[in-house]
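Trainee: Take a look and give me a structure for this.
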Amino acid sequence: MLGCRTREIDVARRGWRWAGGAVAGLLLAAMLWEPLSVAQPEAAPRQSYDVTITRDRYGVPHIVGRRDADVGYGLAWAHAEDDFTTLQEVFASVRGRSGALLGPEGAKLDVALELTRARAVATRDWPKLPADLRALILAYAQGLNDYAAQHPAEVRLRQLFPVTGEDVVAGFVLRSPFFFGLDRVLAPLSEGRLPPRDAEPVKPGESSTDTRPVEMKGSNAFAVTGRRSGDGVTRLIVNSHQPWTGPVAWWEVVVHSGEGWDFAGALFPGAPYPLLGHNRTLGWANTVNRPDLIDVYRLTVNGAGSAYRLDGRWVAFESKMLWLKVRFGPFVLPVPHRVKRSIHGPAFETPQGQFAIRYAGQGESGNVEQYYRLNRARDFAEWRAAMAKQGVVATNFVYADAAGHIAFFYNAKFPDRAPGYDWRGIVPGDTSKTLWTRYRPFTAVPALIDPVPGWVANSNNTPFVATAAGSNLRRADFAPELGIETYMTNRAWRFGELLADPGPIDRDRLLRTKFDKGYSRSGWAGVWMAKLLGVDAARDGDIAAAQALLRTWDWTLDGIGSADSLAALLIGEGVRKVYRGDPLPEPRAALVDVVAFLRSNWQRLDPPYAELARVRRGKSDVSISGGPDALRAYYWRRTPDGRLAGFNGDSFIMLVEWDPDGRVRSQSVQPFGSAIERPKSVHYADQSRLFAAEKWKPVLFDARDLAAQGGTPYRPG
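Mentor: Sure thing, here's the model as predicted:
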């Protein structure tokens, strides 16, 4: 009897061991299956590249190569040295592996990859690219692959390398439409909601459906011609507002090629060349614009939901099941997700019906070549010819050059839409009359070239305010079907006020304008302050005290006045709404929230703004002035210690100057440092103090200046 019982226990133990082993095996499989399921791409045949990298005292890499392709190899290597982490995230996204690397949030990118068909577009267009561009991109890809091979411990995702030329192109295709608001449409439709209407005029502070830069992204750009500057110097300010880290954070570089490619500027991870900055004879800045380039179609579907009606006939949806690979802790699990398409583009089922979207540049990769041609342009005529390619689907360009030309282009690839439809809303999808297939020519783009006032500027505002009153473009001259935005940011109100005086716009005046920290009573901030001061505080002493302090505010966040901290926090509450085109917050709730934050962290309503507003990176922690939607743009997140840690706003800033003889010099600064994701590097945050103090470092564009600083060249690979 005892022997039987012992044998039963033995069997049970073996059974549990087997079951435990089976579970362990399943868990191990869940951890390891994803890279095994990936087909590793074949790298292009290896080439030899003749290139050196020299870093200046701030760690900015200066890449010198015999050919453009040599420079591309060195650029990739140098960027990997500084931020291999983010580069891997970018290339995971174009392989449909963001979910495996970043979890559920990353999986959204994997869906977007399919919806934009970025990989299919890249595969189709790669062989068609010009030979010089393909050579550059292949060299860039090999630079990343060689870095990965020599630093295997830094590789975050197995089978991610080798990177290919098609991967680089797919990155451009995937990223482009999100700069003009594709996320504003995809997100609600994916969640079963209707997207907002687009590009409508709005009074300051009112509820609006105007598409505006979301997540508090924006930019400023200024150009002043030598005849207006007072000293004969033509100036350009590049002042993009991007997140300070991540896949759309700027990385600075200077390149010199024996084939004539000389450029200083900045780029995003995954780009094989600078996206803005200057060469010897010309330069440009970009600001995000939001023309209505995305259309939503209401579909009429059959009872089974398998087909939609178009011109009186039924057309079957394209349907595909995606198996997303999504990381949950240590495990990567397959998650099914079905995507549909109509002839218009991606299609979505919602409780309100079925809809499809179509956006400008859909299925195109022309931006890959256009940016390269802009880099290499030698004068305004060549640069404008590159712009006419219309590969860059949307973004404002502010231009200046050594010859004294300045220009503003509200660059957009406008669909050639039929009149008579509500293009800002939802249009019928059952007729081919709404299915546009062509675009307006580049000559239809709103542009100001060498305006009489001698200056142009943009701060993510309507193109109808870009220079002094009386010389601006007229809204009536542009068809409503173009969907041109009409919104005015606070920054646009302010540059209009600051540059209105007819006197010279010299260097000091231009920089005072760029670093202005004021708020205009004419814009949304004026409406918001009136609402806050209009709250009935008869029974609330804290709100009454906050209103009394707010009435003393001098409408600038320069860190001098005692009301700056309170005003900044309240401005921050408002800007998150107006940037999205939503109604301003309920003012009493905003006051209660801000008062509670200040009381709990500071035990007062008037702590010094310099104590709150911080630029933090590693051991560096410095104060900053400015605020949301100020020309000195600074956006923050509240921290547990009651501070406001910056994460967005002014990012890479560059001042470019051409003297009367056409010689160029430039200065730049960024919030952290060149080694943006290398905490042990001396260049992790070595520019933060300069950045916060509104000071500059030199851009050593001339090789002699770099040599005088004593940098040591090295060869990558």
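Trainee: rest of the way, CA atoms for contacts and neighbours
Mentor: Fine.
Trainee: Flag every buried residue along the helix or strand encompassing Ala22.
Mentor: Assigned by DSSP states H and E, Ala22 falls within helix 2-36. The neighbour-count check on helix 2-36 (16 or more other Cα atoms under 10 Å) flags 30-31, 33-35 as buried.
Trainee: mind giving me CSV with these and columns for distance to Trp528?
Mentor: Putting the buried residues of helix 2-36 into CSV (distance: Cα to Cα, whole Å) gives the following:
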residue, distance to Trp528
Ala30, 52
Met31, 51
Trp33, 54
Glu34, 51
Pro35, 52
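Trainee: Could you name the helices and strands sitting against the helix holding Ala22?
Mentor: Helices and strands touching helix 2-36, by 3 or more Cα pairs under 8 Å, 6 or more residues apart in numbering; DSSP states H and E, are strand 331-341.
Trainee: part of a strand, is Tyr297?
Mentor: Yes. Tyr297: assigned to a strand according to DSSP: H, G, I helix; E, B strand; the rest coil.
Trainee: So it sits against Trp423, correct?
Mentor: No. The pair Tyr297 / Trp423 is not scored as a contact, 9.6 Å apart, by Cα atoms under 8 Å.
Trainee: Neighbour count for these two, which is higher?
Mentor: Using other Cα atoms under 10 Å as the criterion, Tyr297 and Trp423 rank with Trp423 on top: 25 against 22.
Trainee: Please list all residues in contact with Ala377.
Mentor: 282, 383, 386 (Cα atoms under 8 Å, 6 or more residues apart in numbering).
Trainee: residues in contact with the first one?
Mentor: The reference is to Leu282. For Leu282, counting by Cα under 8 Å, 6+ apart, the contacting residues are 377-380, 399-402.
Trainee: before we go on, could you also do this sequence so I can check it against the first one:
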Amino acid sequence: MNSKLTHSLFRYSFLLILAFITSIVSAFPSKQWKAWKEQAKRVKIIRDEYGVPHIYGKSDADAVFGLLYAQCEDDFMRVEMNYIEKLGRRAEVFGSKEWANDLYIRLIISQEEAKQDYKNSPVWLKKLLNAYADGINYYLAKHPEVKPALLTHFEPWYPLLWTDGSIGAISTGSVNQSEVAQFYGLNGQRLTYQKINPHDPEADLTGSNGFAVGPAKSKSGNSLFYINPHVTFYFRPEVHVNSQEGLQVYGAVTWGQFFVYQGFNPYGGWMHNSSQVDVADNYAETTREGSKGMEYLLDGKWLPMKEQTIQLKSRDKEPININAYFNHRGPIMAQRDGKWISVRSYNRSMKSLIQSWARTKTTSFESFQKVMNMRANTSNNTVYAGKNGRIAYWHGNFVPKRKPDIDWSKVQDGTRSELDWKGLHALSEIVQTIDPKSAWIQNCNSTPFTVAGFSSPKRDQYPVYMAPDGENFRDRNAVRLFSSPGKLDLESLIRLGYDRKLTAFELLIPALVKAGDKRIANSTDFTSAMDTLRNWNYYVSVNSVAQTLAVHWGQKILAKIPRKVLFGGESDMIQSIEAYLAAGKEEEMCQVLENVLADLTKTWGKWNLPWGAINRLQRIDNQVDFTFDDVQSSFPVPFASSTWGMLPSYNSKPFPNTRKWYGINGNSFICAVEFGPTIKAKSLLAGGQSGDKNSPHFFDQASNYTEGKFKDVHFYLKDVLKHQKSSYHP
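Mentor: A predicted model of the protein is given here:
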């Protein structure tokens, strides 16, 4: 090549690079850019063979800076989307159809309160909040090719909008978004309350499992721990965060948050799963139009409602202003039987965020219990196991004191102040078990009164609102497995967590077979299907035709089963099914099977398909709204929904353009830990670490996921370096 041409090309390339760097620097104040660069020098990110980021920072704030930068590298879209939602701004991206969601959020999550909390936050917390924003904004500055959907700059008060890492972090009692839209006229008029169907088959599809094993049940004498949240796929990545200020934590972080929500440190581990502990109540308010605005009646006195204008913007319509109402309990969110419905809740607080961070730095059971005593976690239970052999379970955390003889699942009389919350229960007063004699703990979003077998808490010692939860089939399966004789190690705990039995069908299928035997068969297909089910052992397999029949039949029959509602408003699925089977619905059960055979034949050309031919895992893009394609490659999956007692839950369904069923929810981040002299841990992540479909870590854990094969966790620096694939400063 001509030397002059080579020189010209080199000079042109250099000028392009210089212009690119100059454009970045000029977009931000030089002082800000210099500060970011200095902080980045104090952070190192090491990626292992699965793309897991191991973040090392000098200070906690440096580690947070690196953590958010790494999250943005992996999936900025999900980081941004989570805050678009918590800001109540989805309509600005997706159109005015999202106004109901936005108003719902804006009524219960106050941006002004979050900003004030940021101003009042202690110095150490403010450093973390600043580092959160700086890490994201620095990433955006360095990557101008990334085009945010809406948020081009992140504020340090954003994490104070979303102070709990749960997928179900918002509680509003029985009020839903539809009622909010109806009350505030988002559909053009105020409609009367329409009762929601209490049986929604989709409602049973979610959940989580948490297990803890004490020394007496452990082969090594070390405590064991099992983290198994069931959430939407790709809702959380796997991270390892370290600082020279004592932070050394591994686990799953919810996109855009700066604390590990499900995880462990050298001293202990924590797992959160949802329950029905009552943390939000509804009140029917008596109202009138006063001389200065709306008023409500309390103890015989008329008090003024607070009014606030909330502006909702959208991508496709002009902004609208909503005149929202509040009283001393909270926002007015619905109208039923002519009464305005207020909501008392606790959906965000600085205290909750502090608790979420503080537990990641606990160093003993006692320090963990001290953090639990903050009682600001509103959405979930906590399973704990520690290096000192201690194991524990708390059913909820934030539990308001109330009159114990009232059914708090119902709407209360808003005119009576005696029905208001009276402070919080002490930590020692809530349902819990610490170091149970059974030496094991399990919770699968079920009643706490089976949590430790014979060592479980007793129902009659607690008010109903503390634990209205019913029993489910995962709970029954876990109790069966842990009650078996023998001790566990890390590998056998993983096998237990991946037990393949569908416990619900132990009840359902014998009843169906009995009904079929009484019936005069009108087709050979029906007889063959009955024989297939009769010979099934209720264990899942990609080759099982019986599983195909059972799951299809079970979904249809479940929709016909009335809920057995307990005092406290919650349902017990096992009792519901037992009551249905006792009601003599034999012909109905058989007819549903006939319908299943017809549907399968219509869809597939035959009814006797193995489960793995239908049930698949696929990831072809990174859209939040899943897309699937029967033509493209996918993996067969043996697992089924948690509804049927499946511990390794896998919730799948067909989509409008597919015959096959594709997984969207269930086992996501799974981790087993042994707290010995050194930490031993194994983990698995649905799909892969990265949201970039061109990344080798977009779907590299898929095969292992479908088989339940865990990878080694690299917790210590020497192991991280041994498996290092890249190392860099942000």
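Trainee: ok so, going back, could you tell me which of the contacts of Ala377 of the first structure belong to helices?
Mentor: Under the assignment DSSP state H, these contribute 383, 386 to helices.
Trainee: any idea which of the contacts of Ala377 of the first structure is closest to Val253 of the first structure?
Mentor: Minimum distance to Val253 of the first structure across the contacts of Ala377 of the first structure is 16.7 Å, recorded for Leu282 (Cα to Cα).
Trainee: Residue in the second structure paired with the closest one?
Mentor: The alignment partner of Leu282 of the first structure in the second structure, by TM-score structural alignment, is Gly268.
Trainee: what's the burial count for Ile670 of the second structure?
Mentor: 27.
Trainee: The match of Leu282 of the first structure and Pro148 of the second structure, how far apart?
Mentor: Here the distance between Gly268 of the second structure and Pro148 of the second structure works out to 38 Å (Cα to Cα, to the nearest Å).
Trainee: Pro436 of the second structure matches what in the first structure?
Mentor: Using TM-score structural alignment, Pro436 of the second structure lines up with Pro451 in the first structure.
Trainee: Check Tyr539 of the second structure too.
Mentor: Under the alignment by TM-score structural alignment, Tyr539 of the second structure pairs with Thr556 in the first structure.
Trainee: Just give the nearest non-adjacent residue to its match, would you?
Mentor: Gly518 (4.0 Å; Cα to Cα, 6 or more residues apart in numbering).
Trainee: Name the single longest strand found in the first structure.
Mentor: strand 644-658 (DSSP state E).
Trainee: Just tell me the aligned range of that one in the second structure.
Mentor: Going by TM-score structural alignment: strand 644-658 of the first structure matches residues 661-675.
Trainee: How far off centre is that stretch?
Mentor: Stretch 661-675 of the second structure sits 11 Å away from the centroid of its parent chain (Cα atoms, centre = their mean, to the nearest Å).
Trainee: Please apply the same query to stretch 357-365 of the second structure.
Mentor: On Cα atoms, centre = their mean, the centre of stretch 357-365 of the second structure falls 21 Å from the chain's centre.
Trainee: now the residue of the first structure sitting at the aligned position of Phe698 of the second structure, what's its secondary structure?
Mentor: In the first structure, the residue matched to Phe698 of the second structure (TM-score structural alignment) is Tyr684. Here Tyr684 of the first structure is coil, with the state taken from three-state DSSP.
Trainee: can you pull the contacts of Tyr684 of the first structure?
Mentor: 617-618, 672-678 are the contacts of Tyr684 of the first structure under Cα under 8 Å, 6+ apart.
Trainee: Buried among these? Need that as a selection in PyMOL.
Mentor: Buried residues among the contacts of Tyr684 of the first structure (16+ other Cα under 10 Å), as a PyMOL selection:
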select buried, resi 617+672+673+674+675+676+677+678
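Trainee: okay, among the contacts of Tyr684 of the first structure, which ones form the most distant pair?
Mentor: Longest span within these, Cα to Cα: Gly618 and Ser674, 13.8 Å.
Trainee: Correct me if wrong, but Trp270 of the second structure is in a strand.
Mentor: Yes. Counting by three-state DSSP, Trp270 of the second structure falls inside a strand.
Trainee: Can you say which helix or strand has the closest residue to it other than its chain neighbours in it?
Mentor: Leaving aside its chain neighbours, Trp270 of the second structure sits nearest to Tyr384 (4.8 Å; criterion: Cα to Cα, 6+ apart). Here Tyr384 of the second structure sits within strand 380-386, counting by DSSP H and E.
Trainee: Who's the closest spatial neighbour of whichever residue in the second structure pairs up with Leu299 of the first structure, skipping the chain neighbours?
Mentor: When the second structure is aligned by TM-score structural alignment, the residue opposite Leu299 of the first structure is Glu285. Nearest residue to Glu285 of the second structure in three dimensions, chain neighbours excluded: Gly414, at 4.7 Å (Cα to Cα, 6+ apart).
Trainee: I'd say that neighbour and Thr286 touch.
Mentor: Yes. The pair Gly414 of the second structure / Thr286 is scored as a contact, 7.0 Å apart, by Cα under 8 Å.
Trainee: the more surrounded of the two?
Mentor: Each of Gly414 of the second structure and Thr286 has its neighbours counted (other Cα under 10 Å); Gly414 has more, 24 against 17.
Trainee: how about the more buried one, what's its partner in the first structure?
Mentor: That one, Gly414 of the second structure, aligns with Gly429 by TM-score structural alignment.
Trainee: Surely that match is in contact with Asp311?
Mentor: No. Applying Cα under 8 Å as the test, Gly429 of the first structure and Asp311 come out as separate, 9.3 Å apart.
Trainee: counterpart of the lengthiest strand in the second structure in the first structure, which residues?
Mentor: The residue-count maximum for a strand in the second structure (DSSP E) belongs to strand 223-232. Strand 223-232 of the second structure corresponds to residues 234-243 of the first structure when matched by TM-score structural alignment.
Trainee: how much distance is there from that stretch to the middle of the chain?
Mentor: Relative to its chain's centre, stretch 234-243 of the first structure lies at 14 Å (Cα atoms, centre = their mean).
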